[in-house]
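Undergrad: need a 3D model of the following:
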Amino acid sequence: MRSKTRLAVGLDLGSTSTRVVICGLEEETVKFLGFGEAPVQAWNRSRLADQEALAESIRFALHEAELRAQVSPESAVIGVGGSVAGVNSRGLYEFGRRRDIEPGDLRYAVELAARVRLEEDRQVLQICPQDFTLDGRAGYRNPKG
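TA: Next up is the predicted model:
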């Protein structure tokens, strides 16, 4: 496969099996490279019941696809459908005395904002800090220093 070839990875998380397909993208051509499939028992009524079982089936299906394709993709873009919801949250971290902001302060503020109550069958997939507020002024993306 030429070095200009980009890889595209498809991932299907089905109720009974996980499937992975790897394709090569070169100019305007898509070439099928490999496919992998693994059984999975991670779902209960369309909800994730066993995260580790799902992760293991993804690893197995991906490994199978990589062996057949003879390539190892570094990344994949995944679409998640169904009952996924975004939640905005705030974390308040008061420094006390005036001082420079350090990376640990930002991590702690994000950690505080991530402490949201979720229904029992829900879990956090990703945390995306949007901005920080300092001295009452919002909109700081990276307020170190």
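Undergrad: from here on, just use CA atoms for contacts and neighbour counts.
TA: Fine.
Undergrad: which helix or strand contains R19?
TA: Assigned by DSSP states H and E, R19 belongs to strand 17-26.
Undergrad: which strands or helices does the helix or strand following that strand pack on?
TA: As assigned by DSSP H and E, the chain's next helix or strand after strand 17-26 is strand 29-39. Secondary-structure packing of strand 29-39 (3 or more Cα pairs under 8 Å, 6 or more residues apart in numbering; DSSP states H and E): strand 17-26, helix 51-69.
Undergrad: pick the most buried one from the ones you listed.
TA: Most buried of these, by mean neighbour count (mean count of other Cα atoms under 10 Å): strand 17-26, with a mean of 20.
Undergrad: make a markdown table out of the helices and strands packed on strand 29-39 and add distance to F132.
TA: Shown next, in a markdown table, are the helices and strands packed on strand 29-39 (distance: least, Cα to Cα, whole Å):
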| stretch | distance to F132 |
| --- | --- |
| strand 17-26 | 38 |
| helix 51-69 | 32 |
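Undergrad: figure out which of the ones you listed is closest to A109.
TA: helix 51-69 (27.2 Å; Cα to Cα).
Undergrad: what's the angle between the closest one and strand 29-39?
TA: 140 degrees (axes from the mean of the first three to the mean of the last three Cα atoms, to 10 degrees).
Undergrad: what does the strand holding R19 rub up against?
TA: 4-13, 30-41, 57-58, 61-62, 65-66, 69 (Cα atoms under 8 Å, 6 or more residues apart in numbering).
Undergrad: before we compare anything, build this one as well:
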Amino acid sequence: MFADHSLRKRAAGLSYGITAIVSLVLGGIYAVKQSFMPYHADALSMGWGEVEAANQVLISALMTVAGGGWFTVGVVILVLLVFPFRSDRRWALYALPAVILLFYLPNLWATLSVLQNTPGNPPWQGNAIACLSAVVGFALYHKPLKGRT
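TA: Predicted coordinates:
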């Protein structure tokens, strides 16, 4: 019984940890990118050089904010894993999937909107996988909240 408990906790932690690492990488890419992504060009049917200067500034700013969001969610997931999850704090078992879903569900919705309404083909699958990782991690390892822990 104990080995199964430990294995399920490790599998949940791995699921969350992979999402954290991917979030950090995406955050870094989006925060430092000097132009938009190829699927952005497809969505607008124009290259970066064709975009007006004021719109370039706006798009760059939005990409920096998105990068900051991805980076932040990656850091939050790692902090929750290293401290309260590792210490088996029950609230962290709920906070981890909540943080992931609160960030990645709107991203999934946005990418699906771009997919449906533009010629662009954004990587919506990554957002879906992140949401799935939250559900899988929670299903693998959660405890009912009882009392204060």
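Undergrad: TM-score for the pair, please.
TA: In this superposition the chains share a TM-score of 0.25, using TM-score structural alignment, normalised by the length of the first structure; 67 aligned residues with a Cα RMSD of 5.5 Å.
Undergrad: re earlier: now a PyMOL select for only the buried ones of the contacts of strand 17-26 of the first structure.
TA: Command for PyMOL that selects the buried part of the contacts of strand 17-26 of the first structure, burial taken from 16 or more other Cα atoms under 10 Å:
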select buried, resi 7+8+9+11+13+33+34+35+36+37+38+39+40+41+57+58+61+62+65+66+69
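Undergrad: ok, Q125 of the second structure - how many residues close by?
TA: 12 (other Cα atoms under 10 Å).
Undergrad: for A53 of the second structure, same thing?
TA: By other Cα under 10 Å, neighbour count at A53 of the second structure equals 11.
Undergrad: one step back: out of the helices and strands packed on strand 29-39 of the first structure, which is closest to L112 of the first structure?
TA: Closest among these, using Cα to Cα: helix 51-69, at 24.2 Å.
Undergrad: grab the nearest non-local neighbour of I58 of the first structure.
TA: T18 (6.2 Å; Cα to Cα, 6 or more residues apart in numbering).
Undergrad: repeat that for L78 of the second structure.
TA: A20 (6.3 Å).
Undergrad: relative to A61 of the second structure, how far out is the one you found?
TA: Per Cα to Cα, to the nearest Å, A20 of the second structure is found 23 Å from A61 of the second structure.
Undergrad: between the two, which has more neighbouring residues?
TA: A20 (25 against 14).
Undergrad: give me the buried positions along stretch 13-23 of the second structure.
TA: Buried, per 16+ other Cα under 10 Å, within stretch 13-23 of the second structure: 13, 15-23.
Undergrad: what helices or strands is the helix or strand where A139 of the second structure lies leaning on?
TA: If you go by DSSP H and E, A139 of the second structure is part of helix 124-140. Where contact means 3+ Cα pairs under 8 Å, 6+ apart, helix 124-140 of the second structure is packed against helix 2-32, helix 90-117.
Undergrad: buried ones in it?
TA: Neighbour-count burial for helix 124-140 of the second structure, counted by 16+ other Cα under 10 Å, picks out 124, 126-128, 130-138, 140.
Undergrad: just give me the closest of these to T72 of the second structure.
TA: A130 (14.9 Å).
Undergrad: now the closest one: closest residue in space, sequence neighbours ignored.
TA: T19 (6.0 Å).
Undergrad: give the contact list for the one you found.
TA: Contact analysis of T19 of the second structure by Cα under 8 Å, 6+ apart lists 74, 130, 133.
Undergrad: from L58 of the second structure, how far off is it?
TA: With Cα to Cα as the criterion, T19 of the second structure and L58 of the second structure are 28 Å apart.
Undergrad: same check on V136 of the second structure?
TA: 36 Å.
Undergrad: who are the contact partners of S57 of the first structure?
TA: Per Cα under 8 Å, 6+ apart, neighbours of S57 of the first structure: 17-18, 38-40.
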